[in-house]
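Asks: I need the structure of the sequence given here:
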Amino acid sequence: MFCYQCEQTAQGSGCTNFGVCGKSPEVADLQDLLIHVAKGISMYAHRARALGASDEEIDSFVIESLFTTVTNVNFDEDSMEQMIRKAEKIREKARNLYLNAAKEKGITPDELNGPATFELAKDRSGLLTQGEKVNPESRAQRWGDVIGGLHDLILFGLKGSAAYADHAQILGKKSNEIYGGFHAFMDYLSKDSFTEEELLQKAIEFGNFNLKVMELLDEANTEAYGHPEPTKVRVTPVKGKAILVSGHDLRDLDLLLKQTEGKGISVYTHGEMLPCLAYPKLKKYSHLVGNYGSAWQNQRSEFDEFPGAILMTTNCIQKPKDSYKDRIFTTGLVAWPGVRHIGPDKDFSPLIEAALAQSGFSEDGPEHYITIGFARNTVLSVADKVIDLVKQGKIRHFFLIGGCDGAKPGRNYYTEFATSVPKDCLILTLACGKYRFNKLEFGDIEGIPRLLDMGQCNDAYSAIVVAKALADAFETDVNSLPLSLILSWYEQKAVCILLSLIALGIKNMRLGPTLPAFLKPKVISYLSENLGLKPITTPAEDLKAILG
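Replies: Here you go, the predicted structure:
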């Protein structure tokens, strides 16, 4: 295996024996092979679409294939092999779609090869051998580190973007333009050769595309559940039976809340599910009582101590301890060997039964609340006041301190940075990186909270809308605002957000705790020279550089 798609990759260069995330070499190889076949599907689907032919099953499958290979989603060999076998059938369906469309138009179809005609092995052993030949290391050997890394920069961005598109389509929001975009980029990545210049340009083109995907997800979430609103959230337990929901998926939480009504079970969010408590149509459930725990990387200790059942939606799962393996469940694309899976019918009865069988919390914890729900609608509703405070000199600077949390050393930087921000500055935050400081007290500036939690990583669109609106109000561009972006990254959703920020031309971003292994020094140099992208140093040094 060779995997370097996340921040915790071994020795900062790549996992070669076993994934630091817990991914086995077999799963890694099968995931690389699935992506290779998915490229072949898109080669046909992209050409069919140009002739006016499309198929929703084909479109959805490519997105699911990309998403299932995101870090901390699918760790199960059997389900990965099943997806590959399905991919072979979907590829044939896409081929026929293209050939029939070409015949109807009276044109000669392109003769495709590579991923489009790649013949899969008949047994798993053969699939594993094939997977080894299409991993990132093989691309670097073929094209060199820089071109291989730039190819993977776009591919990893597509994986992150596919997570957003999948959430949107689950809520019924689908877009032919976006489906077509995924096929077009996957078709492009199936080429035999590239240049550095075209790959960099393509990465920026993808960044603009991902903005549309994020906008679609924002529409899906807000149309289904309303716009998030400022909400006090309990972060200590209440007495009684309990279910903990982690991951990112709003619909899974909604369905579970419906099925647990009247059963005497309290439901808690965990990790990136915390922002769900600010959506009007989710927080209406009285048994959605609060948030338990912190970010994904602490789940093994937090789940161990939680006296109820646990549901993992989307990504973020870690290897379960034996102590809670019989009461943790997965659903959607998430899978772990030996963990019970809730299928597409979303019948959560086994999860509910497991919760009722557990002791639950024996007493209420001491009351402690935090306030969340400062998404774009809320922030823009007080934009005039914020602008006035800036003009009066009462708000000096805005800091967006957000992104993924993780387990590697160095992430205490974000706590130190947030607590060092001067009291005349506002802090915007989103994604699970906020757990480094979101339970601390930051006070307010004339009624405006100094810490504004804008939601999940999936809600990055909100921050972009706010930044653009402030720029318009000050009749300038985003780079001229008193705004600095201090970003933490972990997996592929952070990659697609970074590419969107780059596409918007946002400069002088600081990224940490380390720079991606797939961005080679030559690429980092390019991004540094052209956009001022730089690694974090120390909170004191970075604050001094920003504020003077």
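Asks: okay, CA-based contacts and neighbour counts for the rest of this
Replies: Will do.
Asks: can you pull the contacts of R396?
Replies: If you count contacts by C-alpha atoms under 8 Å, 6 or more residues apart in numbering, R396 has them with V390, D424, C425, P482.
Asks: format these as TSV; extra columns: secondary structure.
Replies: Putting the contacts of R396 into TSV (DSSP: H, G, I helix; E, B strand; the rest coil) gives the following:
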residue	secondary structure
V390	helix
D424	coil
C425	strand
P482	coil
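Asks: farthest-apart pair in those residues, please.
Replies: Taking C-alpha to C-alpha, the two most distant members of the contacts of R396 are D424 and P482; they sit 12.1 Å apart.
Asks: what touches both of the two?
Replies: Taking C-alpha under 8 Å, 6+ apart as the contact rule, D424 and P482 both touch R396, H397.
Asks: thinking again about what came up before, closest one to G144 out of the contacts of R396, please.
Replies: For the contacts of R396, the minimum distance to G144 (C-alpha to C-alpha) is 39.8 Å, reached by P482.
Asks: run a quick neighbour tally on the closest one.
Replies: P482: 16 surrounding residues under other C-alpha atoms under 10 Å.
Asks: please apply the same query to Y324.
Replies: As a burial measure, the neighbour count of Y324 was computed by other C-alpha under 10 Å and equals 17.
Asks: most neighbours, which of the contacts of R396?
Replies: For those, counting by other C-alpha under 10 Å, the largest number of neighbours falls to C425: 19 neighbours.
Asks: contact partners for that one?
Replies: By C-alpha under 8 Å, 6+ apart, C425 lies in contact with I395, R396, H397, F398, F399, R450.
Asks: and if you look at A163?
Replies: A163 touches I63, E64, L66, F67, K493, counting by C-alpha under 8 Å, 6+ apart.
Asks: one more, please, to line up against the first structure:
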Amino acid sequence: MYCNQCEQTTRGDVCHQWGACGKSPEVNGLQDLLVHCLRGLSQVALQAKSLGIDTREADEFTMEMLFSTMTNVNFDPVDFVAFVNRAIALRESLKLQIQVTGNVVVESAIATFQPAGEPKQQIEQGRELEFEFIGQSAKNVDIFSLKLTVLYGLKGLAAYAFHASELGQHDRDLDRFFHEVLANLDAVDKTLPEWLDLALKVGEMNLKAMALLDAGNTETFGHPTPTLVPLGTTVGKAILVSGHDLRDLKAILEQTAGTGIKVYTHGELLPAHGYRKLKQTYPHLYGHYGTAWQNQTHDFDRFPGAIVMTTNCLMPPHESYKDRVFTLGPVGYPGLKHTSIREISPIIQTAQELPGFEEECDRGTVTVGFARNTVLSVADTVIDGVKQGKIRHFFLVGGCDGAKPGRNYYTELVEKIPDDCIVMTLGCGKFRFFDKHLGEIAGIPRLLDMGQCNDAYSAIQVAVALANAFGVNVNQLPLSLVLSWYEQKAIAVLLTLLYLGIQNIRIGPTLPAFLTPNVVKILSEKFNLKLIATPEQDLAACLG
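Replies: Here you go, the predicted model:
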């Protein structure tokens, strides 16, 4: 196998024998085969679109399938065999509709490709296609690097677009963009600057997807407001919901109302407590349990109830809790029970059969809900604080967390940030310091939890509003971005920030292994993108 799409790659290079995430070579091969089939489907879908044929089913399938190949989403080879077959069925259905119009169907090799009939043969096909793709790009490793950047960013974009679509937010330009990128991923006539432009275009479209998701979340659940969230537990039966999907959480809350079951969030669902229509409508949404995704084996083992994984961040489960984990949507793992939000009775039954929590446990609280509406409502106080010298600097410290050594940097950085600075955070990177009490400046908390990774959109809106208020551009604000990355959504967000022209971003704990030294040099020269150093060095540079 050849996989370098996440930060945890073996020796910081590429996973050859087995995925560091737990992905098997067989699943890797099937994922590569699926992407190949999606590329063929996209070529046909584009032709169908040009003829006015409805391609909505293929559009949504393509989004969800790209999402399914992201790190820590789906580890089940049976699922991917079904996904491959579905991709071909959709492609052939569109071909028939094109033929009805009297047009000749696109007949490229990729649009006529047929997967083997047996799973073992499909796995081998995937491996062959993977190395063929690598071989085609071997003549120019920098272009190959940017091709991977585009593909991995597209996967992150697909995740956000998928969540937005679930909430009724669609965009035809996004649908077409997915197909256009996939259909032309093997292009050999693009120059290095053109591939860089395409990577930044992924960032532009990701901004649109995050805006759609923001609209879906706020229109459905209301704007987040500052909310105290218990980190302890209360007596009673319990369900733990992990991942990112607010729609799935709402469905679970609806169907557990009146059952006596308490619902806890885990990982990136912590910000869900800030949405008034969730917290006020469903009082059995009790609190937050555990910390970041990479600690789930410890957290899940101790949780005495049913556990639900709604999106990415699933780790290979331990036998001690495997029988009480359920998956939803594109998430899958061999042996885990998969269900849908329309039928969660097995989850409820499991929760009722398990002991639940038998005593109260107070572990304190954290405050969430500092999204753009809340922050901008005190913009005048913030601006006055800066002008009066009470607020010296803003730090955005967040992103995707991971288990690899070196991530204590973010904890140490926040601990060392001076008392006259405000720390904004989002994503699961916050769990390195989310429970620290940093005090206030002029009545404003120094630590502002702005939400999930997709709420980078909210942070961008705050930065733009402050820049406008001060009559400067964002790069002239007393603002430093110090980001951690792990998977493909973080790459999509990074591309969005670069598309917006944001300079001086510090990223860590390592640079993406798929970026060649020359591509890193280009990004450094164009955007001053740099690798984190030590907390002391970076603070001195940011505040100097």
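Asks: could you see which of the contacts of C425 of structure 1 carry over to structure 2?
Replies: With the contact criterion set to both residues aligned by TM-score structural alignment, their matches' C-alpha atoms under 8 Å, the contacts of C425 of structure 1 that also touch in structure 2 are I395, R396, H397, F398, F399, R450.
Asks: returning to what we had before: among the contacts of C425 of structure 1, which lie within helices?
Replies: Restricting these to those inside helices, with DSSP state H as the criterion, leaves an empty set.
Asks: out of those, who's nearest N176 of structure 1?
Replies: With C-alpha to C-alpha as the yardstick, the closest approach to N176 of structure 1 among those comes from F399, at 36.0 Å.
Asks: and that closest one, what pairs with it in structure 2?
Replies: Taking TM-score structural alignment, F399 of structure 1 has F395 as its aligned residue in structure 2.
Asks: so where do the helices sit in the stretch 251-400 of structure 1?
Replies: If you assign secondary structure with DSSP state H, counting those that start in this stretch, the helices in the stretch 251-400 of structure 1 sit at 280-283, 299-305, 349-357, 376-381, 383-391.
Asks: most centrally placed residue in structure 1?
Replies: Computing the C-alpha centroid of structure 1 and ranking residues by C-alpha atoms, centre = their mean puts K493 first, at 3.5 Å.
Asks: report the contact partners of P539 of structure 1.
Replies: With contacts defined as C-alpha under 8 Å, 6+ apart, the neighbours of P539 of structure 1 are Y413, Y414, E416, F417, S420.
Asks: keep only those of the residues you listed that are in strands.
Replies: Nothing among the contacts of P539 of structure 1 maps onto strands, per DSSP state E.
Asks: JSON lines for these, including distance to K321 of structure 1 and neighbour count?
Replies: Converted to JSON lines, these look like this (distance: C-alpha to C-alpha, whole Å; neighbours: other C-alpha atoms under 10 Å):
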{"residue": "Y413", "distance to K321 of structure 1": "29", "neighbour count": "18"}
{"residue": "Y414", "distance to K321 of structure 1": "29", "neighbour count": "26"}
{"residue": "E416", "distance to K321 of structure 1": "31", "neighbour count": "15"}
{"residue": "F417", "distance to K321 of structure 1": "33", "neighbour count": "19"}
{"residue": "S420", "distance to K321 of structure 1": "37", "neighbour count": "12"}
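Asks: just the ones in helices from those, please.
Replies: Judged by DSSP H, the contacts of P539 of structure 1 include Y413, Y414, E416, F417, S420 as members of helices.
Asks: trace the second one over to structure 2, please.
Replies: It stands for Y414 of structure 1. Taking TM-score structural alignment for the superposition, Y414 of structure 1 sits opposite Y410 in structure 2.
Asks: what do you get for P307 of structure 1?
Replies: With TM-score structural alignment as the criterion, the equivalent of P307 of structure 1 in structure 2 is P304.
Asks: what about its match, neighbour count?
Replies: 20.
Asks: got a list of what it touches?
Replies: The neighbours of P304 of structure 2, taking C-alpha under 8 Å, 6+ apart as the test, are A238, L354, P355, G356, F357.
Asks: pretty sure S359 of structure 1 contacts K241?
Replies: Yes: the pair S359 of structure 1 and K241 qualifies as a contact (C-alpha atoms under 8 Å) at a distance of 6.6 Å.
Asks: find residues that contact each of the two.
Replies: Taking C-alpha under 8 Å, 6+ apart as the contact rule, S359 of structure 1 and K241 both touch P307, G308.
Asks: who has more neighbours, those two?
Replies: Using other C-alpha under 10 Å, the more surrounded residue of S359 of structure 1 and K241 is K241, with 22 against 13.
Asks: returning to that earlier point: quick one: which of the ones in helices among the contacts of P539 of structure 1 is nearest to I328 of structure 1?
Replies: Once C-alpha to C-alpha is applied, the member of these that ends up nearest I328 of structure 1 is Y414, at 30.6 Å.
Asks: run a quick neighbour tally on V414 of structure 2.
Replies: For V414 of structure 2, the neighbour count with other C-alpha under 10 Å is 21.
Asks: separation between whichever residue in structure 2 pairs up with L440 of structure 1 and A20 of structure 2?
Replies: Matched to structure 2 by TM-score structural alignment, L440 of structure 1 sits across from K436. Per C-alpha to C-alpha, to the nearest Å, K436 of structure 2 is found 30 Å from A20 of structure 2.
Asks: pretty sure L426 of structure 1 sits against D453.
Replies: No: distance between L426 of structure 1 and D453: 11.1 Å, which falls outside the contact criterion (C-alpha under 8 Å).
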